[in-house]
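>>> Got a sequence here, can you build the structure:
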Amino acid sequence: MNSMSQDQSTRLLLQIKDKNITHLRVSDTKRDALRVYGTLSYKLNVCPYCAQRQVVCNGHKTVYVRLPNVSERTVILILRKQRFRCKACGKTSIAQTPVVRRQHQISENTRHAIDKTLIEDRTMRSIADQYNVSTNSVSRRILALGKQTMPAYDGLPQTLCIDEFRSTSNQMSFITIDGQKHDIITILPGRQTNEIKQFFLNHYSLKNREQVTQVVMDLNAQYQTFIHCLFPNAKLIVDNFHLVQMALRALNQTRVQLMKKYHPNTPEYWVLKSY
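The predicted model follows:
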């Protein structure tokens, strides 16, 4: 295999799309990890600090980047990054690549793979071992994702829809969504009255809660006791789903009671039983 085809095969295998990374070479001389050597270089015309056009190449800096595993083997990219120096201001800079963030050692593909794994029921230790990173790195990804998905408690919609659902370990949880946009407002692990009240009282001001004019819910008497306390301007609305569900349940109970009045051998019994 010539050097060009080997470079292309390595690029496809490791999902390295940056064309500025060249001279890829795989070394399998050690048992612990696959080592991939490459060079990152490109032409830099303007200094990022002083904007002068007096930039020259000034050697290389070698960095070690953790890539996603291949066939359960750890993969380390040993990358020679081009160093630049500006003759005008004297400052230096290093070539950058979308493969890995500036001053990071974990590739973007590895970070995305860790993010996908976080939805699984696994320990941080097992995830860290799989991707050859520390548990602190996994913990930092959890914190970073948490900040990205943290809701902004700066207002409430006019229509709130509330309900309960069965979540983990057969536990009943509480959910609230925007009645117009269908966006999730919050999901609480429990459905206790005090837990729900404390969430809205601690996260939303009275002015925010007064914006709610409709609360759509089922006929759960528990929620009716504190809805007006939390949302003083809201009207309670029973959603259509629970109304239809109640009607079907009542109709089915009536059908069964009527069916039991007939002998099992009669046509009336089998007609009522079939429907």
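
>>> From now on I want contacts and neighbour counts done on CA atoms only, so please keep to that.
Fine.

>>> Now do the buried residues in stretch 33-42.
Within stretch 33-42, the residues scored as buried using 16 or more other C-alpha atoms under 10 Å are 33-41.

>>> before we move on, what SS does Phe200 have?
Secondary structure assignment for Phe200 (DSSP: H, G, I helix; E, B strand; the rest coil): helix.

>>> Hmm, it is touching Cys229, no?
No. In this structure Phe200 lies outside contact range of Cys229 using C-alpha atoms under 8 Å: 10.7 Å.

>>> Between those two, which has more neighbouring residues?
Per other C-alpha atoms under 10 Å, whichever of Phe200 and Cys229 has more neighbours is Phe200, with 17 against 13.

>>> Just want to check the distance between that one and Asp154.
Distance check for Phe200 against Asp154: by C-alpha to C-alpha, to the nearest Å, it reads 12 Å.

>>> repeat for Arg53
47 Å.

>>> ok, now Gln130?
According to C-alpha to C-alpha, Gln130 stands 40 Å off from Asp154.

>>> Thr135 now?
Relative to Asp154, and taking C-alpha to C-alpha, Thr135 is found at 34 Å.

>>> Closest one to Gln214 out of the buried residues of stretch 33-42, please.
Leu40 (58.7 Å; C-alpha to C-alpha).

>>> Surely that closest one and Leu79 touch.
Yes. Using C-alpha under 8 Å, Leu40 is in contact with Leu79, at 6.7 Å.

>>> Let me see the ranges of the strands in the stretch 1-150 of the chain.
Under the criterion DSSP state E, counting those that start in this stretch, strands of the stretch 1-150 of the chain are mapped to 21-27, 33-40, 55-70, 73-86, 92-94.

>>> For Thr193, which of the ones you listed is the nearest?
strand 55-70 (45.9 Å).

>>> If you count neighbours, what's buried in the closest one?
When burial is assessed from 16+ other C-alpha under 10 Å, strand 55-70 yields the following buried residues: 55-57, 60, 64-69.

>>> Identify, from the residues you listed, the entry nearest to Leu118.
Within these, proximity to Leu118 (C-alpha to C-alpha) peaks at Pro68, which comes in at 15.4 Å.

>>> now the other sequence, so there's something to compare against:
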Amino acid sequence: KYKDNCLDKTIKQILNIHDSNITFPKDAVSKEKVHDRMATVFTGRLSYPSPRCECCGYDSVIHHGYKDSWIQLLPYQEVSTYLHLYKQRFYCKQCHHTFSAKTYYVAENCYLSQALKFAIAVDLKKKISMKDIAQRYLVSAKTVERVLDSFFEEPRLKPNYLPKHLLIDEFKGTKDCQGAMCFILSDADTGKIFDI
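Next comes the predicted model:
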């Protein structure tokens, strides 16, 4: 499809894409039904000259077609937005290994854009439930939980060590707790949570 440089530049500015290897054709924007819901779909292509093989290191790599992937973006005006990205496939004639082109815009083997993950992570720092965050970004609550696990590290517990000054507080637990009440242990000097 014919590439329109003006449209390509505009779409990249709208989606905040700085990767010059991603290009958009003339008819890049459409409305489609995705997962039984109308969505705005941007169709693009990720391609660059053949790199060295990531498996054996030889430069006997050739272009080997395209693999399409659906990347979920930040919703725009409460409408799901996707990037239908055709990623260049590569084939190594030396070791017969195949691999896809990569971009900073989305992690490998992931369907969420980095911008969407960062937005979810920022909202996780606020006093908002995971369910509300999931509804806001049109993802599942489990996806929000996975983003939480990938961005935030759990405090490492030291069972052989207790802080010099210990704070203990009781609070009402969630429905999945065995008892109605839970308690939290924290270090009084640093304020860091020790255990829940």
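
>>> Please work out the TM-score for the two chains.
The TM-score (TM-score structural alignment, normalised by the length of structure 2) is 0.75; 178 aligned residues with a C-alpha RMSD of 3.1 Å.

>>> For Phe165 of structure 1, which of the strands of the stretch 1-150 of structure 1 is the nearest?
Using C-alpha to C-alpha as the measure, strand 55-70 is the one of the strands of the stretch 1-150 of structure 1 that comes nearest Phe165 of structure 1, at 37.0 Å.

>>> List the superposition-based mean deviation of the closest one with respect to structure 2.
With mean C-alpha distance after the TM-score superposition for structure 1, strand 55-70 of structure 1 departs from structure 2 by a mean of 0.5 Å once superposed.

>>> Which residue range of structure 2 does the helix or strand containing Gln222 of structure 1 align onto?
Gln222 of structure 1 belongs to helix 221-224 when assigned by DSSP states H and E. Counting by TM-score structural alignment, helix 221-224 of structure 1 pairs with no residue of structure 2.

>>> ditto for stretch 244-259 of structure 1
Using TM-score structural alignment, none of the residues of structure 2 align to stretch 244-259 of structure 1.

>>> Now do that stretch: everything it contacts.
With C-alpha atoms under 8 Å, 6 or more residues apart in numbering as the contact definition, stretch 244-259 of structure 1 has outside contacts at 268-269, 272-273.

>>> Give me the buried subset of the residues you listed.
Buried positions within those, assessed by neighbour count (16+ other C-alpha under 10 Å), are 269, 272.

>>> Now intersect the contacts of stretch 244-259 of structure 1 with the strands, please.
The subset of these located in strands under the criterion DSSP state E is empty.

>>> May I see the contacts of stretch 244-259 of structure 1 organised as a markdown table, with distance to Asn208 of structure 1 added?
Output for these, formatted as a markdown table (distance: C-alpha to C-alpha, whole Å):
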| residue | distance to Asn208 of structure 1 |
| --- | --- |
| Glu268 | 58 |
| Tyr269 | 57 |
| Leu272 | 52 |
| Lys273 | 52 |
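
>>> Out of the contacts of stretch 244-259 of structure 1, which is nearest to Cys86 of structure 1?
Checking the contacts of stretch 244-259 of structure 1 against Cys86 of structure 1 by C-alpha to C-alpha gives Lys273 as the nearest, at 88.0 Å.

>>> just to revisit the earlier point, ok, which of the strands of the stretch 1-150 of structure 1 comes nearest Ile177 of structure 1?
Ile177 of structure 1 lies closest to strand 55-70 among those, at 37.3 Å (C-alpha to C-alpha).

>>> Centre-most residue in structure 2?
The structure's structure 2 has its C-alpha centroid closest to Leu112; by C-alpha atoms, centre = their mean the separation is 3.7 Å.

>>> Tell me how far that residue lies from Lys31 of structure 2.
Using C-alpha to C-alpha, Leu112 of structure 2 is found at 19 Å from Lys31 of structure 2.

>>> same thing with Cys110 of structure 2?
In this structure, Cys110 of structure 2 and Lys31 of structure 2 are separated by 23 Å, where distance is defined by C-alpha to C-alpha.

>>> Then Leu162 of structure 2?
Distance of Leu162 of structure 2 to Lys31 of structure 2, computed by C-alpha to C-alpha: 58 Å.

>>> Please apply the same query to Ser60 of structure 2.
Between Ser60 of structure 2 and Lys31 of structure 2 the computed distance is 40 Å (C-alpha to C-alpha).

>>> Please identify which of Arg53 and Asp154 of structure 1 sits among more neighbours.
The residue with more neighbours, out of Arg53 of structure 1 and Asp154, is Arg53; 14 against 9, by other C-alpha under 10 Å.

>>> ok, now which ones touch the more buried one?
With contact taken as C-alpha under 8 Å, 6+ apart, Arg53 of structure 1 is in contact with 45-47.

>>> hang on, the earlier thing: between Ser60 and Lys31 of structure 2, which is the more surrounded one?
A direct count of neighbours by other C-alpha under 10 Å for Ser60 of structure 2 and Lys31 places Ser60 higher, at 16 against 11.

>>> ok, the residue mapped onto that one from structure 1 - contacts?
Matched by TM-score structural alignment, Ser60 of structure 2 corresponds to Gln54 in structure 1. For Gln54 of structure 1, the contact set (C-alpha under 8 Å, 6+ apart) comprises 45-47, 86-88.

>>> burial count for Phe174 of structure 1?
One way to gauge burial is a neighbour count; for Phe174 of structure 1, by other C-alpha under 10 Å, it gives 19.

>>> Quick check: it touching Asp163?
Yes. Taking contact to mean C-alpha under 8 Å, the distance of 6.1 Å between Phe174 of structure 1 and Asp163 places them in contact.

>>> Could you find the closest non-adjacent residue to His18 of structure 2?
In space, not counting the residues next to it along the chain, His18 of structure 2 is nearest to Lys12; the distance is 7.0 Å by C-alpha to C-alpha, 6 or more residues apart in numbering.

>>> That's all I had, so thanks and see you.
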